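**Q** just coords:
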């Protein structure tokens, strides 16, 4: 679904939500209490500023007795078969974010991956899968990355643990090219990338990836991910705590130029390991 038509569909979701709520004689605050969100969130759903999560859509159906219509609309709008169910909403939020801050403990964040690097990751986790499926997943990841090439792109900040630079993903040449792509993104001013070196020792997010997102007309959110599961949080206290962790990581990370030097050095190490023709 094209971006414009998707937004129009979400606007219809909001209009229908407002109509059904008013028919039930409920204010935004009253419906919010019933579905465990604030009245302000209900207003943002109705204006298509923020999209509800699936459990909220289900509770709206229960509260308004709408026979599952909002869950069905949610599934038709938010679910993209190219993404895992737990990540589809995050991919949608990336398109409207004004600022994205990633912390990556082991692999390059998806928005910065090259096709060869992404392909190697998919094959590593799905060694027997059909190549056509992998290519579709890689293309989905490249489509996501277009958000950083858009003129209205969000401010993007990434902190990479040094492990990201040292773990070979695919052939040495693929890893080298991926690292070169990171420095190119910084030089082109599409991203700010810092490295958290091994020497930094223990830190607040050990082994845990996280993505912080900010928006013009909606509260910030944080996304964390484990094995076959993800967690999107917009509770103010949780987001504030995640932001504090990210600030500590930023303090412990190397300055920009020192980070680029380390990334470039790692790229050359992998390049020397690549076979020559």
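**A** Thanks, I have the structure now. No experiment lies behind these values; they were computed from the predicted model shown.
**Q** from here on, just use CA atoms for contacts and neighbour counts.
**A** Noted.
**Q** so residue 193: helix, strand or coil?
**A** Under the three-state scheme (DSSP: H, G, I helix; E, B strand; the rest coil), the conformation of residue 193 reads as strand.
**Q** isn't it up against residue 159?
**A** Yes. Here residue 193 reaches residue 159: they are 5.8 Å apart, a contact under CA atoms under 8 Å.
**Q** neighbour count: the two, which is higher?
**A** A side-by-side neighbour count of residue 193 and residue 159, using other CA atoms under 10 Å, places residue 193 first with 26 against 23.
**Q** once you drop chain neighbours, what's closest to the more buried one?
**A** Take residue 193 and drop its neighbours on the chain: the residue closest to it by CA to CA, 6 or more residues apart in numbering is residue 158, 4.8 Å away.
**Q** how about the strands in the stretch 101-250 of the chain?
**A** With DSSP state E, counting those that start in this stretch as the criterion, the stretch 101-250 of the chain has strands at 155-161, 192-196, 209-214, 221-226, 229-233.
**Q** now tabulate the ones you listed in a markdown table and tack on distance to residue 59.
**A** Supplementary listing: the strands of the stretch 101-250 of the chain in a markdown table, determined by distance: least, CA to CA, whole Å:
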| stretch | distance to residue 59 |
| --- | --- |
| strand 155-161 | 34 |
| strand 192-196 | 40 |
| strand 209-214 | 25 |
| strand 221-226 | 21 |
| strand 229-233 | 17 |
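**Q** putting a second one here so we can go through both:
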């Protein structure tokens, strides 16, 4: 196989790497020269072209490619499409809003919010949801979900307030070891000044009118709050003032019924001990 021959079946990262390689060769650049122009090492370029850089090439690298190639944002946009392509189409509009939100208020009912999932937990979720999918598909979806954490790396990251029903701690995803890692991650996340967590215990009953349907409220500087609500056919964004206000009230009621942050962390630690089989 010569340098320009590619296999027919490529995953999104491999296709991206193929395109980088094609343009690099067309510009008569070596990997070392491209790396220098983009501000990265030769080995970084090599891994990108091979499609093995996980979770995916950085935004800064894509911007460096466009500068080096003179492609006017093409490779940056292709990277965005990789992210979008590994999420269901109905979820893509939410992703765009999540990236701009100043506050994220979330109620999770049985699974930990995607933004707070560990890689092993996310992979187990996708493996259960797509039992017949190839490993590469599961890996790509997992990488896209973990990449969402980048929202907390912004210069002004959003404030995240999460209310997790105790079922999130009890629903065993991926086995005890994966769950232990996930609860450890929640405890570590709660140490961030940007993140507040509360647990709604089983003993609180069902204090809301919408039962146990998860939802997220996104607030923005200078723009109205929007609601993202999930249902059997997927999720949907709502900007109706009446609908949003009703869910703001529900969220306030959930906070009132949930354990305080200190007691919430204590409950997480208690469940963590169970998964570790500690006395």
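**A** Arrived safely. The model shown is predicted, which means the values in this text are computed figures rather than measured ones.
**Q** TM-score for the pair, please.
**A** Laid over one another, the chains give 0.69 as their TM-score (TM-score structural alignment, normalised by the length of structure 1), with 205 aligned residues with a CA RMSD of 2.5 Å.
**Q** coming back round to it: and of the strands of the stretch 101-250 of structure 1, who's closest to residue 268 of structure 1?
**A** Within the strands of the stretch 101-250 of structure 1, the stretch nearest residue 268 of structure 1 is strand 192-196; the backing value is 16.6 Å (CA to CA).
**Q** corresponding residues in structure 2 for that closest one?
**A** Equivalent residues of strand 192-196 of structure 1 are located at 196-200 in structure 2, counting by TM-score structural alignment.
**Q** quick check: the matching stretch compared with structure 1, mean distance?
**A** Mean deviation of stretch 196-200 of structure 2 from its aligned counterpart in structure 1 after superposition (mean CA distance after the TM-score superposition for structure 1): 0.3 Å.
**Q** thinking again about what came up before, give me the number of residues near the alignment partner in structure 2 of the residue nearest to residue 193 of structure 1?
**A** In the superposition onto structure 2, residue 158 of structure 1 corresponds to residue 162 when matched by TM-score structural alignment. Counted with other CA under 10 Å, the burial measure for residue 162 of structure 2 works out to 22 neighbours.
**Q** wasn't residue 61 of structure 2 part of a helix?
**A** Yes. The assignment for residue 61 of structure 2 by three-state DSSP puts it in a helix.
**Q** contacts only, for the residue lying closest to it once chain neighbours are set aside.
**A** Counting by CA to CA, 6+ apart, the nearest residue to residue 61 of structure 2 once its immediate chain neighbours are dropped is residue 38, at 6.3 Å. Neighbour list for residue 38 of structure 2: 61, 63-65, 67-68 [criterion: CA atoms under 8 Å, 6 or more residues apart in numbering].
**Q** now those residues as CSV including neighbour count and distance to residue 240 of structure 2?
**A** Formatted as CSV, the contacts of residue 38 of structure 2 follow (neighbours: other CA atoms under 10 Å; distance: CA to CA, whole Å):
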residue, neighbour count, distance to residue 240 of structure 2
61, 19, 39
63, 19, 37
64, 22, 40
65, 25, 41
67, 15, 41
68, 19, 45
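**Q** the stretch 51-200 of structure 2: helices as residue ranges?
**A** Assigned by DSSP state H, counting those that start in this stretch, the stretch 51-200 of structure 2 shows helices spanning 59-69, 74-85, 92-98, 119-129, 135-147, 167-170, 176-189.
**Q** give me the mean deviation of the last one from structure 1.
**A** After superposition onto structure 1, helix 176-189 of structure 2 lies on average 0.6 Å away from the residues it aligns with, using mean CA distance after the TM-score superposition for structure 1.
**Q** contacts for that helix, please.
**A** For helix 176-189 of structure 2, contacts defined as CA under 8 Å, 6+ apart pick out 116-118, 120-121, 169, 172-173, 195, 265, 268-269, 272, 275-276.
**Q** and of these, the nearest to residue 223 of structure 2?
**A** Minimum separation from residue 223 of structure 2 among these (CA to CA) is found for residue 195, which lies at 21.8 Å.
**Q** the closest one and residue 163 touch, don't they?
**A** No. Residue 195 of structure 2 is not in contact with residue 163 according to CA under 8 Å; the separation is 11.0 Å.
**Q** tell me which residue of structure 2 lines up with residue 235 of structure 1.
**A** Aligned partner of residue 235 of structure 1 by TM-score structural alignment: residue 240.
**Q** picking that back up, looking at the helices of the stretch 51-200 of structure 2, which is nearest to residue 253 of structure 2?
**A** Distances from residue 253 of structure 2 to each of the helices of the stretch 51-200 of structure 2 were compared using CA to CA; the shortest belongs to helix 167-170, at 18.2 Å.
**Q** would you mind finding the match for residue 263 of structure 2 in structure 1?
**A** Under the alignment defined by TM-score structural alignment, residue 263 of structure 2 corresponds to residue 258 in structure 1.
**Q** count of neighbours near its match?
**A** Using other CA under 10 Å, residue 258 of structure 1 is surrounded by 13 other residues.
**Q** with residue 163 of structure 1 instead?
**A** Residues near residue 163 of structure 1, counting by other CA under 10 Å, number 17.
**Q** picking that back up, got a list of what the match of residue 235 of structure 1 touches?
**A** residue 226.
**Q** and the gap between the residue nearest to residue 193 of structure 1 and residue 83 of structure 1?
**A** As judged by CA to CA, to the nearest Å, residue 158 of structure 1 and residue 83 of structure 1 stand 22 Å apart.
**Q** ok, back up a step: nearest to residue 156 of structure 2, of the contacts of helix 176-189 of structure 2?
**A** Each of the contacts of helix 176-189 of structure 2 was scored against residue 156 of structure 2 by CA to CA, and residue 195 proved nearest at 13.3 Å.
**Q** ok, the residue nearest to that closest one when sequence neighbours are not counted to residue 247 of structure 2 distance?
**A** Distance criterion CA to CA, 6+ apart; nearest residue to residue 195 of structure 2, sequence neighbours excluded, is residue 160 at 4.8 Å. When CA to CA is the yardstick, residue 160 of structure 2 and residue 247 of structure 2 sit 17 Å from each other.
**Q** what do you get for residue 101 of structure 2?
**A** The value you get for residue 101 of structure 2 to residue 247 of structure 2, if CA to CA is used, is 17 Å.
**Q** residue in structure 2 matching residue 9 of structure 1?
**A** In structure 2, residue 9 of structure 1 lands on no residue (TM-score structural alignment).
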